[in-house]
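**Q** Kindly generate the corresponding structure for this input.
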Amino acid sequence: MSEEQETADEIGQLVDDAVKAAFEHVTNELQAARPDVFGLSMSGLGRCRRAAAYALARTEPSDPDLVLHGEKRAAHLGTAVHRMLLPALAHALGGTHEVPVLLADGSVSGIPGILDLWWPSKRAVVDVKTVREYKLDRVLVHGEEYEHRMQVGGYALAQDARWVVWLYLDRSSGQTVRVVEEFGPEFRREVWHRIWEIQKLAETPEYAPRDERGPGLSYQCDGCGWLRRCWGSTARSGESGAQAHIAVDEPAVEAALAQYAMHRDEEGRHKKLKAFWRAVATGGGRKPGTYGRWRYHFTKPGYGLDQKTIRKDYADRGVEVPVKEEAGRLMVRPAKK
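**A** Sure thing, here's the model as predicted:
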C-alpha cells in the first residue's frame, strides 16, 4: 500500500500494535532476569495459600505462559515508578534500595525477596506500593493489605528490623498514604505462623485453601501459573465459569445460593448506608474540600441516554426501538415447602 492510500486508522493500529509488543518485550526481558519465577518468594507469603503451597512444593505449573508472557502493563508501570523513586528516596532517608534478602525458614533454599528500601539508622523496612486512587481510600480505612503485610513482615524478619513502613502511591497523581508499625513480637509471630502454615500446606498442596475467587473474578487467578491445576481443565484466564465445579452436589449448590442471597442483601444494605453518609457529609450546601484525612469533590456532570424520549421518538416515526438479547436476571428465593 502506498503512502497516499494509508488512513489514520491504519497508522493508529500500527501504534497500538507497537505498544502491545513493547510491553510484551519488557515482560520477556524481566522474566529472563528472574531464574526462579515459580518458587516461593516474599511477595507470595500473603497471597493465595494454594498458590504459595504449589510454589513451595515445586509443583509443575499448568499455565506457565500466564506468568512468563503477556503485557502486564500495570506491573511494568509500577516497576518504572520504583526505578525512578527508590534511588531518590534512599538518598533522602540515608538508606539503600533494592536490597536482596533471604529469610532462613528451615528449608534448604530459604525464602528470597528484594526489599525496596532499608533505612539502617532507624532499622526500618520501607516498601513502596503503586496503586490506583481507590486503593488509597481503602488503606485510609483499613490499613495496609494483608498480602503486603506478610511480604514486608518477611523482609523485616530477614533484616531484624524494628520498624516497617508501607508507602502507598497513586501512580496517576503521586499522592501518598503511609502506614508505619513497630515490628514487635506479635507481628513477628504473625509472619512465622503464616510461613509455618504454608510449609504444612505444601505437603499436600492440592488440599490447600483457595483464597481467590477464580478466573474472570480475580486478577491473581487470571495470572496464576497453576490456574488449570487449581480450577480444572476448563479454566481460562479472564473467563468465569470454572468455579461451578466446586459445587459437586446439591448441598454445595444450596450453600452457594445461601451465600449469594446473603451478599445480595448486604449489597442493598450498604447502598442505603452509602446514601445516608453521603447526605451527612455533603448535604446542606457544604463545600467540597479536604476534611482531615479525607477530601471530596464532584466530577463534571455527564450525559446518559434519555430512554423515554428515545422511545417516544421511535414510536412517532413508526419505527421499532432496536433491542439486544440480555441474560436473564438471577433470582434466588427460599424454596417452597
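**Q** going forward, measure contacts and count neighbours with C-alpha atoms only.
**A** Fine.
**Q** what's the neighbour count on the closest residue to Pro100 other than its chain neighbours?
**A** Ranked by C-alpha to C-alpha, 6 or more residues apart in numbering and with sequence neighbours excluded, the top spatial neighbour of Pro100 is Ile114, at 4.4 Å. When neighbours are defined as other C-alpha atoms under 10 Å, Ile114 has 15 of them.
**Q** Check the one 3 residues further on too.
**A** Leu117 is flanked by 23 other residues according to other C-alpha under 10 Å.
**Q** Is it inside a helix or a strand, and which specific one?
**A** Secondary structure assignment for Leu117, by DSSP states H and E: strand 111-119.
**Q** List the buried residues for that strand?
**A** Within strand 111-119, the residues that qualify as buried are Ile111, Pro112, Gly113, Leu115, Asp116, Leu117, Trp118, Trp119, counting by 16 or more other C-alpha atoms under 10 Å.
**Q** List just the nearest of these to Glu197.
**A** Closest to Glu197 out of those is Ile111 (14.2 Å), distances taken as C-alpha to C-alpha.
**Q** Roughly how far does that closest one sit from Leu89?
**A** Separation of Ile111 from Leu89 (C-alpha to C-alpha, to the nearest Å): 26 Å.
**Q** try Glu190
**A** 29 Å.
**Q** more crowded one of those two?
**A** Leu89 (16 against 13).
**Q** Can you classify the more buried one as helix, strand or coil?
**A** helix (DSSP: H, G, I helix; E, B strand; the rest coil).
**Q** ok so Ile195 is a helix residue?
**A** Yes: Ile195 forms part of a helix when assessed by three-state DSSP.
**Q** List the residues that contact it.
**A** Counting by C-alpha atoms under 8 Å, 6 or more residues apart in numbering, Ile195 touches Leu45, Asp105.
**Q** Only the buried residues of stretch 241-259, if you could.
**A** Residues of stretch 241-259 classed as buried: Ala242, Gln243, Leu257 (neighbour count, 16+ other C-alpha under 10 Å).
**Q** Might you report the residue contacts of the first one?
**A** For Ala242, the contacting residues are Gly214, Pro215, Trp231, Gly232, Thr234, Ala235, Arg236, taking C-alpha under 8 Å, 6+ apart as the criterion.
**Q** Mind checking what secondary structure the first one has?
**A** The three-state label for Gly214, taken from three-state DSSP, comes out as coil.
**Q** tell me which element the spatially closest residue to it that is not a sequence neighbour falls in.
**A** Of all residues not flanking Gly214 in the chain, Cys221 sits nearest, at 5.4 Å (C-alpha to C-alpha, 6+ apart). Secondary structure from DSSP H and E places Cys221 in helix 219-222.
**Q** Can you list the helices and strands that that helix packs against?
**A** Applying 3 or more C-alpha pairs under 8 Å, 6 or more residues apart in numbering; DSSP states H and E, one finds that helix 219-222 contacts no other helix or strand.
**Q** And this one, please, so the two structures can be compared:
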Amino acid sequence: MTAVLPARPSAAERRAAPSLAAAVRELDRRRARSRQRMIGASELGECRRRAAYRVARRRPTNTRTGLQAFLGTELHRGVLRTLRRQYGGLTEVGLRGDQVKGRCDWWHAPVVEDLKTASRFGFERVLTRGVPTKHWFQVAVYAWLLRTGQTSDRRLPPGVGQDVEGLRIRYLSRDSGEDVVFEADHDPALAAEAIMWLSDVYATVDANGPEAVPRDGFGPGVDGMCDWCPFLDLCWGPPVEAETEGDVSRQSRLTVTDQDYVQAVHDYDTWRAAESEARRNKEYARERLRGRSGPADDLHCEWSGGSLRTQVDKDAAVERLVDLGEEVPTRRARSPQTIRVTRTGARAEGRSDAAA
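**A** Next up, the predicted model:
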C-alpha cells in the first residue's frame, strides 16, 4: 500500500495570521468558569434559572465568547496587577464555601474590593442608576467567606477568618479609562440575603428540578442577560427558523402557549400606559430643572449640548440632485414592524348582564 502524504501548506497558508477569535473561544472553553458546576459568587442575584442549571449540573448549550469580553478580562487582570504592586494586598483570592465559590478581586485589609470593567453604556448606567443589588451580593459574600475562613488560597491559612470591615466596588470604563468607586460597611444582613437567594434555588431544584425555578431574564432578543447565557437554548428552546429567507413574521420562542399570548397582549397594554405616564412625569421634571444644575442630595444634575451644528439637509440634497439630473442614490431597507393593540369592547354576554 502506498502512503498518501498530506499536501504541504502553501507559502500563503504558512504566512497567514492565526485566528484570534478561535484562540479566545478555546481559552474560554478550558477555563474553570466554563466547566464549573458550583455556583460562582458573580452569579448571585443574576438569574435564578441559570443558577438552577448549575446546581443541577446541566451542560451549557451556548458557549460563545465575544472578543470584547476577552479584552475586558485581560484589562481586568492588568488593573488588578497594578493595584497590588502599588498598594499591596492580595488579588484573585480563592474562596470556597459549601454552596458557593469565587475569586475576590482584591483584598486590601480590612476592605474587600471587586473590580468591574464596563462599556460606555454600562458605565453610564451605573452612574445614573447606582450599583445593582447583585453586585453588592457578590462582594458581600466574598467578605463573608473571608471572615469565616472559607478560603481555597495557599496564601491564606485554611480555616482562619480574616479581618474584613468594608466593601468596595470599582467600575472602570473600557472606553474612557474613567473609574468610579462605591463603598459600604460590611453588612452581615446583605450576605445573608444573598445566601438565602441561593438556598431557595437549591431547595427548588431538589424538590422539583431546575425548570421549576423562575427566570429573571426577559428572554433572547430582549435582555442581554439571556442573550449571553450559557443555557440560552436549554431555557428558552432552540431558535425559531424562518420559513423563507428574510421572513420577519415568524413566531418568537418567548411565546409558547395561547395563554402566553393572551398574557403578553395584556402586558403590552399595561406597560404602554405606564410608559406614557412615565414620559409625561419625566418631561415635567425636566422643565422644572431647565437652567439649573449641581448637587441634589445624593444625585447630581448637569446639562450638555444645545450648541448649533451643521448637518446635511436631506430633502434639499435630494432636490438638488434632481435639478442636476443626477440619479438619487437609494438602498433597500426593511421597514420597521409595528404593533397595534386595541380594545375590542364589551362582549355580548357582558352587555346582556348589564341590561338585565
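**Q** what's the TM-score here?
**A** TM-score for the superposed pair, counting by TM-score structural alignment, normalised by the length of the first structure: 0.75. Supporting figures: 300 aligned residues with a C-alpha RMSD of 3.5 Å.
**Q** Residues contacting the helix or strand just after the strand holding Leu117 of the first structure, please?
**A** Counting by DSSP H and E, the element after strand 111-119 of the first structure in chain order, helix or strand, is strand 124-131. Outside strand 124-131 of the first structure, the residues that touch it by C-alpha under 8 Å, 6+ apart are 78, 81-82, 115-119, 152, 155-156, 161-171.
**Q** so of those residues, which ones are in helices?
**A** Gly78, Val81, His82, Val152, Tyr155, Ala156 (DSSP state H).
**Q** just the helices in the stretch 1-150 of the first structure please.
**A** 8-32, 49-56, 65-68, 73-93, 133-142, 146-159 (DSSP state H, counting those that start in this stretch).
**Q** The third one - contacts with which helices or strands?
**A** Counting contacts by 3+ C-alpha pairs under 8 Å, 6+ apart, helix 65-68 of the first structure is packed against helix 8-32.
**Q** which non-adjacent residue is nearest Gly88 of the second structure?
**A** Once flanking residues are discounted, Gly88 of the second structure sits nearest to His108: 7.0 Å by C-alpha to C-alpha, 6+ apart.
**Q** Would you mind measuring from the one you found to Glu92 of the second structure?
**A** His108 of the second structure sits 11 Å away from Glu92 of the second structure, going by C-alpha to C-alpha.
**Q** Also Phe70 of the second structure?
**A** Distance, Phe70 of the second structure to Glu92 of the second structure, by C-alpha to C-alpha: 17 Å.
**Q** before we move on, what about Val256 of the second structure?
**A** Val256 of the second structure is 43 Å from Glu92 of the second structure, where distance means C-alpha to C-alpha.
**Q** same question, Ala51 of the second structure
**A** Counting by C-alpha to C-alpha, the gap from Ala51 of the second structure to Glu92 of the second structure is 22 Å.
**Q** ok, those two, which is more surrounded?
**A** Ala51 (25 against 16).
**Q** corresponding residue for Thr73 of the second structure in the first structure?
**A** Aligned by TM-score structural alignment, Thr73 of the second structure pairs with Thr79 of the first structure.
**Q** what residues are up against that match?
**A** Contact analysis of Thr79 of the first structure by C-alpha under 8 Å, 6+ apart lists nothing.
**Q** what about Asp233 of the second structure, how many neighbours?
**A** Applying other C-alpha under 10 Å, we find 17 residues neighbouring Asp233 of the second structure.
**Q** residue in the first structure matching it?
**A** That one, Asp233 of the second structure, aligns with Arg228 by TM-score structural alignment.
**Q** Look up how far Asp63 of the first structure lies from the residue nearest the centre of the first structure.
**A** Nearest to the geometric centre of the first structure sits Tyr219, at 5.9 Å (C-alpha atoms, centre = their mean). As judged by C-alpha to C-alpha, Tyr219 of the first structure and Asp63 of the first structure stand 15 Å apart.
**Q** how many neighbours does the residue mapped onto Ile198 of the first structure from the second structure have?
**A** When the second structure is aligned by TM-score structural alignment, the residue opposite Ile198 of the first structure is Val201. Neighbours of Val201 of the second structure under the rule other C-alpha under 10 Å: 23.
**Q** Repeat that for Arg333 of the first structure.
**A** By the criterion of other C-alpha under 10 Å, Arg333 of the first structure has 9 neighbours.
**Q** Which residue lies closest in space to the alignment partner in the second structure of Phe183 of the first structure, excluding its sequence neighbours?
**A** Using TM-score structural alignment as the criterion, Phe183 of the first structure maps onto His186 of the second structure. Of all residues not flanking His186 of the second structure in the chain, Gly166 sits nearest, at 4.8 Å (C-alpha to C-alpha, 6+ apart).
**Q** Could you measure from the corresponding residue of the first structure for that neighbour over to Ala156 of the first structure?
**A** Here Gly166 of the second structure is matched to Trp163 in the first structure, going by TM-score structural alignment. Per C-alpha to C-alpha, Trp163 of the first structure is found 8 Å from Ala156 of the first structure.
**Q** Now the common contact residues for those two.
**A** Here Trp163 of the first structure and Ala156 have Ala124, Val125, Phe183 as joint contacts, going by C-alpha under 8 Å, 6+ apart.
**Q** re earlier: would you point out the most distant pair within the buried residues of strand 111-119 of the first structure?
**A** Distance extremes for the buried residues of strand 111-119 of the first structure: the farthest pair is Ile111 and Trp119 at 21.2 Å, using C-alpha to C-alpha.
**Q** so which strand or helix has Ile198 of the first structure?
**A** For Ile198 of the first structure, the element it lies in under DSSP H and E is helix 185-201.
**Q** With the second structure overlaid, report how far that helix is off on average.
**A** In the superposition with the second structure, the average deviation recorded for helix 185-201 of the first structure is 1.6 Å (mean C-alpha distance after the TM-score superposition for the first structure).
**Q** quick one: buried residues of that helix?
**A** Result for helix 185-201 of the first structure [16+ other C-alpha under 10 Å]: buried residues Phe187, Arg188, Val191, Trp192, Arg194, Ile195, Ile198, Gln199, Leu201.
**Q** Next up, the contacts around the last one.
**A** To tie it back to what came earlier, the one meant is Leu201 of the first structure. Arg49, Arg50, Ala53, Tyr207, Ala208.
**Q** Return the distance of the longest helix seen in the first structure from the chain's centre.
**A** Secondary structure of the first structure per DSSP H: the longest helix is helix 250-282. Distance of helix 250-282 of the first structure from its chain centroid, counting by C-alpha atoms, centre = their mean, to the nearest Å, is 22 Å.
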